[in-house]
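>>> Build me a model from this:
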Amino acid sequence: MSAVLIAKDSKVTLHFTLTLPDGNVIDSTLERGHPGSFTMGDGTLLSGFEAALVGLKAGDKHSAEVTPEGAFGQPNPNNVQTFPREQFKDMELELGLMLSFADASQSELPGVVKRITDEVVEVDFNHPLAGKTITFDVEIVDVA
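Here you go, the predicted model:
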């Protein structure tokens, strides 16, 4: 009997660790103590992470460098917005503070404070990992 290889629509159970180039761990199933499961192509994983899994089988360990284009994208300068300081009247602001805004459809939109002056507050709505290459270390537990 041959091993089932990961392909589109495969049900995959795996342990993974996501690491930045400086060695900081972003996320890991090992820290949670149980593997994650998903179906290839269901949108759970970003394209670069899925592409790194194709052809692997249960028991395989693999490490892949996923570029920003396959992960969280490149930062978009249009996603940095400037607001009048008075809009944040009584708030205690500091650089790096994550704020929650409502978009046009009233969905939550997180933004990070990048600059504060007496007149304006600059907020970056890019994903915090935009522009980063991510190391994706996986151990495949099961493929169905």
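>>> alpha carbons only for contacts and neighbour counts from here, please
Will do.
>>> Mind telling me what element residue 30 is part of?
Counting by DSSP states H and E, the element that carries residue 30 is helix 29-32.
>>> Give me the buried positions along the helix or strand following that helix.
Downstream of helix 29-32, the next assigned helix or strand under DSSP H and E is strand 36-39. Within strand 36-39, the residues that qualify as buried by neighbour count (16 or more other Cα atoms under 10 Å) are 36, 39.
>>> Determine the longest helix present in the protein.
Of all the segments assigned as helix in the chain under DSSP state H, the longest by residue count is helix 47-53.
>>> And it, what does it pack against?
The criterion is 3 or more Cα pairs under 8 Å, 6 or more residues apart in numbering; DSSP states H and E, and the helices and strands that helix 47-53 contacts are strand 61-66.
>>> Could you list the buried residues of the helix or strand following the strand it packs on?
Moving toward the C-terminus from strand 61-66, the first helix or strand encountered (DSSP H and E) is strand 80-84. Across strand 80-84, burial judged by 16+ other Cα under 10 Å covers 80, 82.
>>> Let's compare: structure for the following, please.
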Amino acid sequence: MTIDKIIQANSSILVHITMKLSDGSAADSTKVNNKPAKIIMGDQSISAAFETQLLGMPVGSSKEFTLEAVDAFGETNPDNIHYMDIDKFSAEVPAKVGNIITFSQPGGELPGMIKEVNGSSVTIDFNHPLAGQPVTFVIDLVEIL
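Okay, here's the model as predicted:
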């Protein structure tokens, strides 16, 4: 463990991230598959509030902090809720509440969760599943690249 290496504004880092919901339950963790996440500080892939929490962390250290929805995965955006006709679904890809369906888009794939089936209308939510809620993060700094 090297204490003299700390995260700076332009660092590239490898971290294990565990996310917990407000009830304390784990939502996700990179430790499950033992594959730490790479974060490039300053590339705007994470919020400024998240980056501020990481600055100054030494290699080998851990930190736990909670971010409000706006600084975690954002607020729920009503524009990300779409409606499709039930005939677009099949036995292989059923329109069942709770199912996550991946749709092909020009920029890649976009997952959406089926929130409601009402007659022939299927409501699909393309917001991040953790949008609209505070998230507690546990960060374990593995390496500064």
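>>> coming back round to it: what's the spacing between the helix holding residue 30 of the first structure and its chain's center?
Between the centre of helix 29-32 of the first structure and the centre of its chain there are 16 Å (Cα atoms, centre = their mean, to the nearest Å).
>>> From the centre of the second structure, point out the most distant residue.
Distance from the C-alpha centroid of the second structure, by Cα atoms, centre = their mean, peaks at residue 119 (31.6 Å).
>>> who's in contact with the residue positioned nearest the centre of the second structure?
Ranked by distance to the mean C-alpha position of the second structure (Cα atoms, centre = their mean), the top residue is residue 73 at 6.2 Å. Neighbour list for residue 73 of the second structure: 128, 130, 131, 132, 133 [criterion: Cα atoms under 8 Å, 6 or more residues apart in numbering].
>>> wait, the last one sits on residue 27?
Spelled out, it's residue 133 of the second structure. No. Here residue 133 of the second structure does not reach residue 27: they are 11.9 Å apart, not a contact under Cα atoms under 8 Å.
>>> the more surrounded of these two?
Higher neighbour count among residue 133 of the second structure and residue 27: residue 133, with 19 against 14, using other Cα atoms under 10 Å.
>>> and that one, what is it in contact with?
Going by Cα under 8 Å, 6+ apart, residue 133 of the second structure touches 68, 69, 73, 75.
>>> got it, and residue 87 of the first structure?
Going by Cα under 8 Å, 6+ apart, residue 87 of the first structure touches no other residue.
>>> Look up how far residue 111 of the second structure lies from the residue nearest to the centre of the second structure.
With distances defined as Cα to Cα, to the nearest Å, the gap from residue 73 of the second structure to residue 111 of the second structure amounts to 15 Å.
>>> Residue 96 of the second structure too?
Applying Cα to Cα, the value for residue 96 of the second structure to residue 111 of the second structure is 15 Å.
>>> Ok, residue 36 of the second structure next?
To residue 111 of the second structure, residue 36 of the second structure is 22 Å away according to Cα to Cα.
>>> more crowded one of the two?
Taking residue 36 of the second structure and residue 111 together and counting by other Cα under 10 Å, residue 36 has the greater number of neighbours (19 against 16).
>>> can you pull the contacts of that one?
14, 15, 16, 17, 30, 142.
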